[in-house]
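# got a predicted structure here, sequence first:
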Amino acid sequence: MRTVKHPHDRENLAYYLQGLIDNKYTLDQVSRITGYTKSHLCVLKGKFKKKGEKVLINGHKGMKPKNTVPDDVKKKIIDTYRTDFDGVNFHFFRKALNDYYDIHYSYRTIYTVLTEAGIDSPEKHNKPKKDKVHRPRYRRDSAGDLIQIDATPYQWFLWCGDTSYYTLHGAIDDAEEKLTGLCMTENECSYGYYDILEQTIDRHGLMFDIYSDRSAIFCVSQKDKDKLTIQEQLAGVHEKRTQWQQILDKLRIKQILAWSPQAKGRVERMWRTLQGRLPWYFKHYKIKTIQAANDFLKTKYIDIFNNEFGIVAKKAAVWRKPPANYKDFICSKFERTTDNSGVISFQGYKFSISAPDIAKKKIELCIYKDGMKALVDGIFYPVTLRDNLQDGIGETMSTSLKNIIYEYMLTDCKNICA
């Protein structure tokens, strides 16, 4: 049989206390009716007998709790969000208030202040869709075991009226979820990926594996894999390789290619975080150029991100020590043969190489963002453009050399052949 619980009658507590004093009710009866213990009723009875009904009035009634946010602070929080943080998620807004505005409240308090002002969280959840379930890829146990790389275009400088899309290249460690490199360029390009690879090696060392999508810079399409040059066939090459793959081969880094965006979950979450936060940092520090952005990203923001989002790996790091000259390998390389004068042709231009016995010799022309070198018998030598005339603004690098470097290092990698 189910026990029926009657609601407690506390509104008429004064009446029942007076009944106790007049011996109209017993302690058992009043305890059952009001829900108070007999010992507590004895205390209330004594106080009620001396001071009457005022002992039943809560002393805090009508007073604001000590942890209430003052009205002027509420206004500042709301105005600050609407002025400088519109569209930013509330978690980051709370962190910025704490770090830059000396306003210290819990996330729940900030959330309440903003939502009561009619501001919805940008991360407000809609009804979830029943998407196809993808098998998870488990996190690696050690830092340096696997690095994920990717790039994304975004309007990073809207705060100053620049509506252009610029591409941010990023690398993140799979085990610790820490950024290892960031580089912004006009578009997704070889230089951006070369730069974050260098940053990662400079900061930590060589990784074992690199995980990326199947962009043209990372792999040759299936239909072009067998299209080998005569030189490649004579060299025993069985499958065409991109410049990126050749760099990884030199550094003994294994390449892993993703088959779907879902397989790159960690790096995709990284982009959501960066797109939600970096525009505010750029506005706060008055950053509006790619060069200034790269300086900030490399010297400050990587550490800011890692301190907030980095986790502890299950096992010790396994970064490898790179060779002293590893940067010589991170470039675009092209095989050429010198003529009788030790001169090579490339893209319609003539280049001379400052090396001994260079006539009629096979060399590798190495293109970097800031110039070229020639690899001859395992040694790097300077390369000089034969028509090395200064351009109109007096810079030492000729316009023709700039154009070559732009074509092979900075051109959108989605619009060129690997």
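It's in.
# all contacts plus neighbour counts: C-alpha atoms, from now on.
Will do.
# where exactly do the strands run in the stretch 251-400 of the chain?
For the stretch 251-400 of the chain, the strands identified by DSSP state E, counting those that start in this stretch occupy 254-257, 332-337, 343-346, 349-353, 362-368, 371-376, 379-385, in order along the chain.
# count residues in the vicinity of the residue nearest to H8 when sequence neighbours are not counted, would you?
Closest residue to H8 apart from its sequence neighbours, by Cα to Cα, 6 or more residues apart in numbering: T34 at 4.8 Å. Neighbour count of T34, defined by other Cα atoms under 10 Å: 17.
# next, the contact list for T34, please.
By Cα atoms under 8 Å, 6 or more residues apart in numbering, the contact list for T34 reads 8-10, 13.
# what about versus this one:
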Amino acid sequence: MESTLTTQEITRVQTLQRVLDGYLTQRAAACELGLSVRHVHRLLGRLRDGGVAAMASRRRCKAPNNQIDAATCRRILGRCRSDYLGFGPTFLAQTLAQRDEISVSREWLRRLLIENALWKSKRRKRNLHPLRERRPRFGELMQMDGSPHNWFEGRAPECTLLLAVDDATSRICSARFERTETTDGYFRLTRSHIERYGRFLAAYPDKHSIFRYSGQSVASDVTTQYQRACNELDVELICANSPQAKGRVERANRTLQDRLVKAMRLANICDMEAANAFLPGFLENHNAQFACEPACSDDAHRSASSFDLDYILCRRKERVITKNLMFQISDTVYALTDAYSKRNIVTGARVELRIHTDGRMTGHHGSHELSVKSLGKRVRNAPIVGAKDLNAHLDRRLPNPHKPALNHPWT
């Protein structure tokens, strides 16, 4: 029977037998085994009455008291194969507790999913990067990024989620879905943040052309529309040199690409408008779980009450007016139609055009607002090409053929 005992139980039998033989006292045996004297006395009684076999644990081969019943297991597996397909153990445990009122541990779920081939743990290669201390105050540094992804899992076209994450707390302060990363999209993101919290001290995006011009041909003093807006708001714009430099917003993107996608699936969100309405409630729960307290309790945000956000957060262009009170932007011709323009705008005058985030365009000359009307796309005359240049002209219209690499096996 000793072969059915564990190593610990065999050690107990040997020590208790020495007590029965008179070589050891009960108190000394209790110290040696790390048990109380009362428990040693009980074990001695079991050894005398039942022999060595009685020293085996009475719980062996019995179901634990906290075992999950089979009906609950079947219910959980059914949900995992339908609505919760692809959920990880941690997020699944939270979702089951919130939506189904089933409280189970993450580790138990992990084993259940692996046993039923519903989860496969992924070993991630971690590149070590030097850690940077968080900024001490909320609102000092706002990390920004856009994340293109299949957010609706095919229920709607792919789009981009724009995020602003506070460096001190990892709190997602503002977020919105846009078709792509655009200047207008970041203007809308920045405005929603400023209207709720105020002006932050610095923005920390990547080196996208929205934030800075790239290329040696561009003068260093030329600014983008977003950089110009930051200068007028007294917000410093700092561009990160690598994705790892703004790791907090990158990790937030990775988390949302998992959790937000599944949450929108459960809520049957199928378009960007509904997704933007869904975001505030989701982010409130997300921040309650993942955001941390800043090192300093002072808020670094500043008031924006004295700033005209309609004027600052829009694209502004300057155009020279023709004798017909017309100008052109991106092959589209516009005309000034108000009475002030007809009386006071002369040929060659410069007019400021403001393209607002809602698509409106307004013209401004001094303190006067001008009415602008679109006349449609500019119609270009057909080119006149001689016979000697016709082939070259058509070749420029053809797509460039793919050129294989020098080490390609077919070359």
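Nice, I can see it. None of the values given here were measured: they were computed from a predicted structure.
# tabulate the strands of the stretch 251-400 of the first structure (JSON lines), appending distance to F157 of the first structure.
Supplementary listing: the strands of the stretch 251-400 of the first structure in JSON lines, determined by distance: least, Cα to Cα, whole Å:
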{"stretch": "strand 254-257", "distance to F157 of the first structure": "31"}
{"stretch": "strand 332-337", "distance to F157 of the first structure": "30"}
{"stretch": "strand 343-346", "distance to F157 of the first structure": "37"}
{"stretch": "strand 349-353", "distance to F157 of the first structure": "38"}
{"stretch": "strand 362-368", "distance to F157 of the first structure": "28"}
{"stretch": "strand 371-376", "distance to F157 of the first structure": "29"}
{"stretch": "strand 379-385", "distance to F157 of the first structure": "37"}
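# looking at the ones you listed, which is closest to A316 of the first structure?
Taking Cα to Cα, strand 254-257 is the member of the strands of the stretch 251-400 of the first structure nearest to A316 of the first structure, at 20.0 Å.
# who touches that closest one?
Taking Cα under 8 Å, 6+ apart as the rule, strand 254-257 of the first structure contacts 208-214, 245, 248.
# going through the residues you listed, which ones are buried?
For the contacts of strand 254-257 of the first structure, a neighbour count by 16 or more other Cα atoms under 10 Å gives the buried set as 208-213, 245, 248.
# mind checking which of these land in strands?
The members of these that map onto strands under DSSP state E are 209-212.
# for those, which one is nearest F48 of the first structure?
Within those, the smallest distance to F48 of the first structure is 75.4 Å, found for Y211 (Cα to Cα).
# trace the closest one over to the second structure, please.
Alignment note: Y211 of the first structure maps to Y204 in the second structure; criterion TM-score structural alignment.
# is it true that that match touches L163?
No. Distance between Y204 of the second structure and L163: 11.4 Å, which falls outside the contact criterion (Cα atoms under 8 Å).
# what about A229 of the second structure, distance to Y186 of the second structure?
Taken as Cα to Cα, to the nearest Å, the spacing of A229 of the second structure relative to Y186 of the second structure amounts to 11 Å.
# let me fix that: L163 of the second structure
9 Å.
# could you do F138 of the second structure as well?
Taking Cα to Cα as the measure, F138 of the second structure and Y186 of the second structure are separated by 20 Å.
# can you check I194 of the second structure too?
Note on I194 of the second structure: its distance to Y186 of the second structure, by Cα to Cα, is 12 Å.
# which one's more surrounded, those two?
Neighbours per residue, other Cα under 10 Å: of I194 of the second structure and Y186, the larger number sits with Y186, 25 against 20.
# which ones are touching the more buried one?
If you count contacts by Cα under 8 Å, 6+ apart, Y186 of the second structure has them with 162, 226.
# and it, what's its match in the first structure?
Under the alignment by TM-score structural alignment, Y186 of the second structure pairs with Y193 in the first structure.
# okay, and its match sits in which element?
Using DSSP states H and E, the secondary-structure element containing Y193 of the first structure is helix 190-203.
# quick one: the strands in the stretch 1-150 of the second structure?
In the stretch 1-150 of the second structure, the segments counted as strands under DSSP E, counting those that start in this stretch are 141-149.
# ranges for the helices of the second structure?
Remark: helices assigned in the second structure by DSSP state H are 7-20, 26-33, 37-50, 70-80, 89-95, 106-115, 183-196, 225-233, 247-266, 272-290, 309-312, 339-344, 387-397.
# may I see the buried residues of the third one?
Taking 16+ other Cα under 10 Å as the basis for neighbour counts, the residues of helix 37-50 of the second structure that come out buried are 37, 40, 43-44, 47.
# include distance to G376 of the second structure when you put these into CSV, please.
What follows is the buried residues of helix 37-50 of the second structure, written out as CSV (distance: Cα to Cα, whole Å):
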residue, distance to G376 of the second structure
V37, 96
V40, 96
L43, 96
L44, 100
L47, 100
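# out of those residues, who's nearest R74 of the second structure?
Distance to R74 of the second structure, by Cα to Cα, is smallest for L43 among the buried residues of helix 37-50 of the second structure, at 40.8 Å.
# which residue in the second structure lines up with R320 of the first structure?
Taking TM-score structural alignment as the alignment basis, one finds that R320 of the first structure is matched in the second structure by R302.
# which residues touch the equivalent of W156 of the first structure over in the second structure?
When the second structure is aligned by TM-score structural alignment, W156 of the first structure is paired with W151. Taking Cα under 8 Å, 6+ apart, we find W151 of the second structure in contact with 158-159, 257, 261.
# spatially central residue in the first structure, please.
Nearest to the mean C-alpha position of the first structure, counting by Cα atoms, centre = their mean, stands M270 at 3.6 Å.
# need the counterpart of it in the second structure.
If you follow M270 of the first structure across to the second structure using TM-score structural alignment, you land on A252.
# over to A175 of the first structure?
A175 of the first structure is assigned A168 in the second structure as its aligned equivalent, the criterion being TM-score structural alignment.
# which one of the ones in strands among the buried ones among the contacts of strand 254-257 of the first structure is nearest D150 of the first structure?
Out of those, the member with the shortest distance to D150 of the first structure (by Cα to Cα) is S212, at 6.3 Å.
# got a list of what the closest one touches?
Contacts for S212 of the first structure were tallied using Cα under 8 Å, 6+ apart; they are 148-150, 218, 255-258, 264.
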